[in-house]
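**Q** I need the structure of the sequence given here:
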Amino acid sequence: MPSSTPARRVLIVDDEADLCELLEITLSRMGLQTRAVGSVAAARAQLAEQAFDFCITDMRLPDGSGLDLVHHLHGHYPDLPVAVITAHGNTELAVESLKAGAFDFVSKPVDLSVLRRLVHDALALCPQGAAPDTEDPTLLGTHPSMVALRALVQRLGRSQAPVHISGESGTGKELVARQIHRCSARAKAPFVPVNCGAIPPDLMESEFFGHLKGAFTGAVRDKAGFFQAAEGGTLFLDEVADLPLAMQVKLLRALQERQVRPVGAELEQPVNVRIISATHQRLDEAVQRGHFRQDLYYRLNVIEVHAPALRDHAQDIPALVEHGLALLTARHGLPQVPAVTRAALDALCAYPFPGNVRELENILERALTLSDGGAIDAHDLQLRPATLSARAAPTATKPEPEAMVAEDASLGDQVEAIERRAIVDALQRARFNKTRAAALLGMSFRALRYRIKKLKIDA
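**A** Predicted coordinates:
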């Protein structure tokens, strides 16, 4: 018995008759209805007459640019995914279209397998007859910054554009990335998180792109890389600023060509992944210092998302405390969620949280352990006294207490203060991973351990 569900409709906007015919044949074989027009004006007229499920447009049109149509769709039909056809190698126009709100792009000459996959992903964004899901159970908060963040995450779920998430350590950048993935057409495919700062430099190419058996000493079998593991899904590059320059070049090529070559292989393999990156550092400043390639920066930072620091939306702390305690209670198998006294809640709301949401989670877990089980009081939190009175985290230019010495201090004391400050800064940047901190300081792990002990640094 034939299905009563009407076929999905696709609007094709291109003034080349041969390409339109090719697209119509390809899409009709996918069970889709098509309507082809040759100008921006004709496309607008069709959109006003009937509803479409997907639109694909050429960049060059007789009466305007494909970008004009993308902007029109983004403003008047925000739920309609649109892809653009760009000239081969025109990365700038492709990136510009993604920034304008395009779902994705395909280069000429059109690879039909890539086109079919793109259309499939676009139509999967909102299954026929289903309403888009706008509920977000993970990014809690009523502060305007969190409301705006949730709205942006929903919009980004309807795109394939690379996203870069900025924000301090502990603000939940990976949580934002996972939510973008869950809102996208790739939700049923893998989400592969990678900590770029935790991979030894000599293993990076193999870890990212995979290798063949016998490619190097110790390669006893074929191994898939991160790109292959994330096929069809999302690859999350955390702390991307820590990538060495040599690896940045290889990553850039993989993103531009959408192909990777495993170590030891002669041919490249096509990959279909969406890239979301994050770092607590300022990537633009890393570019200025020469530590990060400018071309890769523009490729990754097509759309930037900022994860706000917890102190900037402190009004959400009570809700986060309630949610966090509920999760911890379930994890530890406790009979009920403990109450939080007013004194404890006031102390948390006054605390600057230099470690952001991650620090709040640690504080709550500690308090849950130390409390008598009935209620959590202020003394159970064990907040750090040195920062209790501060309402904001110390700025980068403010000297750390351990680096401040008297004006008449000896030269040795002054040198030790400077050295202590440099080590503390490196430990914080490396999230207290001493191996990474030693690499940042250009010294061996043993040397760093000796200096930490000698200078009596609490690491």
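
**Q** use CA for all of it now, contacts and neighbours both
**A** Fine.

**Q** name the helices or strands packed onto the helix or strand V153 falls within?
**A** According to DSSP states H and E, V153 maps onto helix 144-156. With contacts defined as 3 or more C-alpha pairs under 8 Å, 6 or more residues apart in numbering; DSSP states H and E, the secondary structure elements packing on helix 144-156 are helix 173-182.

**Q** quick one: the helix it packs on to helix 144-156, angle?
**A** 40 degrees (axes from the mean of the first three to the mean of the last three C-alpha atoms, to 10 degrees).

**Q** quick one: the next helix-or-strand element following helix 173-182 to chain centroid distance?
**A** Beyond helix 173-182 on the C-terminal side, the first helix or strand identified by DSSP H and E is strand 191-195. Relative to the mean C-alpha coordinate of its chain, strand 191-195 is positioned 10 Å out (C-alpha atoms, centre = their mean, to the nearest Å).

**Q** Identify the residues contacting strand 191-195?
**A** 174, 178, 181, 226, 229-230, 233-240 (C-alpha atoms under 8 Å, 6 or more residues apart in numbering).

**Q** can I get these in CSV with distance to E16 and secondary structure?
**A** Below are the contacts of strand 191-195 laid out as CSV (distance: C-alpha to C-alpha, whole Å; DSSP: H, G, I helix; E, B strand; the rest coil):
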residue, distance to E16, secondary structure
E174, 43, helix
R178, 40, helix
H181, 35, helix
F226, 39, helix
A229, 38, helix
A230, 35, coil
G233, 33, coil
T234, 34, strand
L235, 36, strand
F236, 38, strand
L237, 39, strand
D238, 42, strand
E239, 44, coil
V240, 41, helix
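
**Q** One more, please, to line up against the first structure:
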Amino acid sequence: MPKARVLVIDDEPDIRDLLSLTLRRMELDPETAADLGEARDRLLGESFDLCLTDMKLPDGDGLDLVEWMQTHAPGIPVAVITAHGNVEAAVRALKLGAFDFVSKPLKVGDLRKMVQTALRLKRSGSRPAGGDDSPLVGQSEAMARVRRMIAKVARSQAPVYIFGESGTGKELVARLIHESGPRASGPFVPVNCGAIPTELMESEFFGHRKGSFTGAVDDKEGLIRSAEGGTLFLDEVGDLPLHMQVKLLRVIQERAVRPVGDTKEVPVDVRFLSASHKDLATLVAQGDFREDLYYRINVIDLRVPPLRERGEDTLLLAHHILERLCGTMGIPLPEISPEARKRLLQHDYPGNVRELENMLERALTLADTGRIQAEDIEIRGGPTKKADTSGTGAPSEGPLESQLQDMERDAIVQALEQTRYNKTAAAKLLGISFRQLRYRIKKLGLD
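**A** Sure, this is the predicted structure:
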């Protein structure tokens, strides 16, 4: 099997030689370029499995190359080499599509893990996030956007913040990101941050050494280390107390944990995904969530739409849920009458998919003719809407404020992408002040 080819871009000969030597020891075939122009020529004319670029180059910077590669060499993972502590540059690179980043001074162990993960991605490719056997059910445009986003972020190692109402399926989306990327063979460890008692959090997350406190009769690796080589999903991350937020921020930035009772840090190779039904930007403004952690976990955000915005996906989900329930109960799949279908489409589902499943389980129990009738569908209060039969996924009578926020969010995202996440330029493009843009970004949870 031929060796994987890696293109190293740096204007300093000593750095190029050092990286080339390290990569050869990893049984790889390194090639080098001294500037942006040479790198582009080589990427267009040759085949590579990975690209490593320094941030500062004589004729541009690493961000220019990352952005250019998304169009001209999208199949090649690219990682940037940043100065130690330059988190802002790393975050901008990840937003533009970089696979990952490594900080100077380079640590061979970190470089080796990053390269191995990138090559797994290149060789295996990303699994599609949708399909006949996908648990992500729906044909609306809203769900098509989610699938496209999953496919995009699965190729990166950037932290992703998944937001949406309770019951929309945020953990399912997180699991699909994990299963669609190069860490699919590693563990997926979901953690409900609100379910762990405050006094046990450090031990649960970071592990502990035997004898470090009363009851510590054995060593414990902790949840973060149990996700080694895979993904840690922090559900309801907004419920973390402030003292844990500080410690989590350090773990994400330094990629190392220190177990309770130990004096040494242990390196970890974990991707962090997080989710919340709360508005983290509001929590930041209230002082209940650290702003630096917010920006660190929210490198890329992904909105999971509520069921009321998904049109006739409701009926597809109903069929999927009934198939699963009937399989578990060992009974034939019932038919849903036209009146019952209309009733399902009219409800607004404040509890989203979880509420739909509850309704169908009850209806299945009540139906005694092999057919679910409208009277079997119990709607326990809550608003209703007119059925959207267009299949577009847009609610025919959705809340005006929600629709306006979606329009504002799309306009801001488009402006940020056009200006490569330069907020000053984006504010000018939108015709608002920098302070107004920053406020709106926080309010909409975009940063």
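
**Q** The helix holding V153 of structure 1 aligns to what range in structure 2?
**A** With the alignment judged by TM-score structural alignment, the segment of structure 2 matched to helix 144-156 of structure 1 spans residues 141-153.

**Q** Over to stretch 275-284 of structure 1?
**A** Going by TM-score structural alignment: stretch 275-284 of structure 1 matches residues 272-281.

**Q** Break down the stretch 1-150 of structure 1 into its strands, ranges please.
**A** For the stretch 1-150 of structure 1, applying DSSP state E, counting those that start in this stretch gives strands covering 9-13, 33-37, 54-58, 60-61, 64-65, 82-86, 104-107.

**Q** Give me the contacts around the fifth one.
**A** Read it as strand 64-65 of structure 1. Here strand 64-65 of structure 1 makes contact (C-alpha under 8 Å, 6+ apart) with 39-40, 59.

**Q** could I get the strands of the stretch 1-150 of structure 1 as JSON lines with distance to T142 of structure 1?
**A** Below are the strands of the stretch 1-150 of structure 1 laid out as JSON lines (distance: least, C-alpha to C-alpha, whole Å):
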{"stretch": "strand 9-13", "distance to T142 of structure 1": "38"}
{"stretch": "strand 33-37", "distance to T142 of structure 1": "43"}
{"stretch": "strand 54-58", "distance to T142 of structure 1": "33"}
{"stretch": "strand 60-61", "distance to T142 of structure 1": "43"}
{"stretch": "strand 64-65", "distance to T142 of structure 1": "39"}
{"stretch": "strand 82-86", "distance to T142 of structure 1": "32"}
{"stretch": "strand 104-107", "distance to T142 of structure 1": "32"}
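
**Q** Quick one, which of these gets closest to L73 of structure 1.
**A** strand 82-86 (7.8 Å; C-alpha to C-alpha).

**Q** Run a quick neighbour tally on the aligned residue in structure 1 for V299 of structure 2.
**A** Under the alignment (TM-score structural alignment), V299 of structure 2 maps onto V302 of structure 1. Burial of V302 of structure 1 is recorded as 17 neighbouring residues (other C-alpha atoms under 10 Å).

**Q** list the contacts for V302 of structure 1?
**A** 95, 98-99, 161-164.

**Q** how about a cut-off of 10 Å?
**A** 95-100, 161-164 (C-alpha atoms under 10 Å, 6 or more residues apart in numbering).

**Q** Just the buried subset of the residues you listed, written out for ChimeraX, thanks.
**A** The following ChimeraX line selects those of the contacts of V302 of structure 1 that are buried, judged by 16 or more other C-alpha atoms under 10 Å:
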select :95,97,98,99,100,161,162,163,164
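
**Q** tell me which of the contacts of V302 of structure 1 is nearest to G373 of structure 1?
**A** Sorting the contacts of V302 of structure 1 by how near they are to G373 of structure 1, with C-alpha to C-alpha, puts H164 at the top with 41.5 Å.

**Q** and that closest one, what element?
**A** strand 163-166.

**Q** average offset between that strand and structure 2?
**A** Aligned to structure 2 and superposed, strand 163-166 of structure 1 gives a mean residue distance of 0.5 Å (mean C-alpha distance after the TM-score superposition for structure 1).

**Q** Check what contacts that strand and list those residues.
**A** 156, 172-174, 176-177, 180, 236-240, 274-283, 297, 299-308.

**Q** for the stretch 301-450 of structure 1, what spans make up the helices?
**A** Listed in chain order, the helices of the stretch 301-450 of structure 1 (DSSP state H, counting those that start in this stretch) span 317-332, 342-350, 356-370, 378-381, 385-388, 411-429, 434-441, 445-454.

**Q** Going by neighbour count, list what's buried in the match of helix 144-156 of structure 1.
**A** 141-143, 146-147, 149-151, 153.

**Q** mean shift between that stretch and structure 1?
**A** Stretch 141-153 of structure 2 sits 0.7 Å off on average (mean C-alpha distance after the TM-score superposition for structure 1).

**Q** I'd like the strands of the stretch 1-150 of structure 1 laid out as a markdown table, including distance to L368 of structure 1 and mean neighbour count.
**A** Shown next, in a markdown table, are the strands of the stretch 1-150 of structure 1 (distance: least, C-alpha to C-alpha, whole Å; neighbours: other C-alpha atoms under 10 Å):
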| stretch | distance to L368 of structure 1 | mean neighbour count |
| --- | --- | --- |
| strand 9-13 | 55 | 23 |
| strand 33-37 | 58 | 19 |
| strand 54-58 | 51 | 26 |
| strand 60-61 | 62 | 18 |
| strand 64-65 | 59 | 14 |
| strand 82-86 | 49 | 26 |
| strand 104-107 | 47 | 22 |
